[in-house]
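Asks: give me a 3D structure for the following:
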Amino acid sequence: MHLPENLRSGLKKPLGLLIEDHKVTRSSVSNNMPKDAFVITVGDATTEKMISFGFNPSLQIVDSLEKRNKRDLPGGYVKTILECKNPAAEITEDSISTIRQAFNMTPPVRIIVDGEEDLLVLPVAAYAPDNAVILYGQPNEGLVLVVLTEKVRNKAKSIMSSMN
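Replies: As a prediction, the model looks like this:
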């Protein structure tokens, strides 16, 4: 699935609560997260930040890049590492099936993406368990915290179905 130009501006709007960069703390995150949430991070910096706050995300999706610059993978404990290919501005069947597979494994699971992970927030929202919280970075703004609801799930599926 390719991201058409007409959907790009709409995806710049956060899917959930935007916590501004200077307000991102362990308590600002945990205070907005339900207890016993299935925590999912999308992005290297987000994953690293959550690990530094003492969270060990159940699913971590990373690509070893930050703002297109190579970086080391975040630390933290993972039980299983999966890999998928996902070029920029796309959501591949490979990435969708890998995400779905990860939800059926014992956490924590890390998916290392060959390509770009940004759009993978959408299939994560579409297929994550009901108690999921998705965290991802909003470039130059802050951290987006999405408590998964049916409304968010439907919006993600709708955007994905609009991609060709």
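Asks: okay, CA-based contacts and neighbour counts for the rest of this
Replies: Fine.
Asks: who touches the helix or strand encompassing Ser158?
Replies: Here Ser158, judged by DSSP states H and E, is contained in helix 150-162. Helix 150-162 has contacts (Cα atoms under 8 Å, 6 or more residues apart in numbering) with Met1, Leu7, Leu15, Leu122, Pro123, Ala125, Ala126, Tyr127.
Asks: another sequence for comparison is provided below:
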Amino acid sequence: MTLLSLPDDLRGTFKAPLGPVYTDTERLLSDAGDPIVAVGDVVTYHLRVAGRDPNVAVIDGKTKREAVGEEIAAVLDGDAPRIEVENAPATLSEGLFSALVDALARDEPTVIHVTGEEDLATVPAVVAAPEGASVVYGQPDEGMVLVDVTAASKREARDLLERMDGDADAALDLLARR
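Replies: Predicted coordinates:
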């Protein structure tokens, strides 16, 4: 069930990075907190190749709306437990919110595999993750964005969720169950 959808007037807001952009995975990892939530197939790939399996990886098998290549797919097909969810493009589903909370509560790295699109998952991930964590996502054709989860970044993410169309109160209640 879709809880939130992206209104046209917010689309530009989501194009600006929510943190610094990195092109060097090792440098990003040296600056990252713990746990790490990775949103995107290519970001997850780079973290794993660098030897750091994200605590939570949110993937959909695509990059720039196209299927990822075989090399990336092979690295993504690991042994980590998977949670399967549906999430339509430009939306955030109840299943995605619940999966984020569930995955963050687990002791082992967990993959959330999205049928549909995972692009907006960064925002609820920042709200759901504990302070001190990091959320990493891809900025197309630029690199990886590192969002430090702080009280301020959580407020900013909550504000973005509240500005989306739909039931923001229900969405925030789901994320508060962590």
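Asks: now the TM-score, please.
Replies: Their TM-score after superposition, calculated using TM-score structural alignment, normalised by the length of the first structure, is reported as 0.90; 158 aligned residues with a Cα RMSD of 1.5 Å.
Asks: and the contacts of helix 150-162 of the first structure, which are buried?
Replies: Leu15, Leu122, Pro123, Ala125, Ala126, Tyr127 (16 or more other Cα atoms under 10 Å).
Asks: quick one: the first one and Val146 touch, right?
Replies: Yes. Because the distance of 6.3 Å satisfies Cα atoms under 8 Å, Leu15 of the first structure is recorded as touching Val146.
Asks: roughly how far does the aligned partner of Thr13 of the second structure in the first structure sit from Ala125 of the first structure?
Replies: Per TM-score structural alignment, the equivalent position to Thr13 of the second structure in the first structure is Gly10. As judged by Cα to Cα, to the nearest Å, Gly10 of the first structure and Ala125 of the first structure stand 16 Å apart.
Asks: and if you look at Lys67 of the first structure?
Replies: The separation that Lys67 of the first structure has from Ala125 of the first structure, given Cα to Cα, amounts to 22 Å.
Asks: sorry, back to before: can you tell me how far the match of Thr13 of the second structure sits from Lys155 of the first structure?
Replies: As judged by Cα to Cα, Gly10 of the first structure and Lys155 of the first structure stand 11 Å apart.
Asks: ok, now Ile91 of the first structure?
Replies: Spatial separation of Ile91 of the first structure from Lys155 of the first structure under the definition Cα to Cα is 16 Å.
Asks: if we can go back for a sec, now secondary structure and distance to Leu82 of the first structure too, for the buried ones among the contacts of helix 150-162 of the first structure, in TSV please.
Replies: Putting these into TSV (DSSP: H, G, I helix; E, B strand; the rest coil; distance: Cα to Cα, whole Å) gives the following:
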residue	secondary structure	distance to Leu82 of the first structure
Leu15	coil	25
Leu122	helix	18
Pro123	helix	16
Ala125	helix	19
Ala126	helix	19
Tyr127	helix	17
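Asks: closest one of these to Ile134 of the first structure?
Replies: Nearest to Ile134 of the first structure among those is Ala125, at 7.5 Å by Cα to Cα.
Asks: who's in contact with that closest one?
Replies: Applying Cα under 8 Å, 6+ apart to Ala125 of the first structure gives the contacts Ile134, Leu148, Val152, Arg153, Ala156.
Asks: how about the helices in the first structure?
Replies: Secondary structure of the first structure (DSSP state H): helices at 5-8, 26-30, 44-52, 93-102, 121-127, 150-162.
Asks: picking that back up, which one of the contacts of Ala125 of the first structure sits in the busiest neighbourhood?
Replies: For those, counting by other Cα atoms under 10 Å, the largest number of neighbours falls to Ile134: 25 neighbours.
Asks: what's near enough to touch that one?
Replies: For Ile134 of the first structure, the contacting residues are Val39, Ile40, Thr41, Val42, Val121, Val124, Ala125, Val144, Leu145, Val146, Val147, Leu148, taking Cα under 8 Å, 6+ apart as the criterion.
Asks: matching the third one against the second structure, which residue comes up?
Replies: To tie it back to what came earlier, the one meant is Thr41 of the first structure. With the correspondence set by TM-score structural alignment, Thr41 of the first structure lines up against Ala38 in the second structure.
Asks: how much space separates its match from Leu100 of the second structure?
Replies: As it turns out, when the distance is counted by Cα to Cα, Ala38 of the second structure lies 11 Å from Leu100 of the second structure.
Asks: more crowded one of those two?
Replies: Comparing Ala38 of the second structure with Leu100 by other Cα under 10 Å, the one with more neighbours is Ala38, at 30 against 27.
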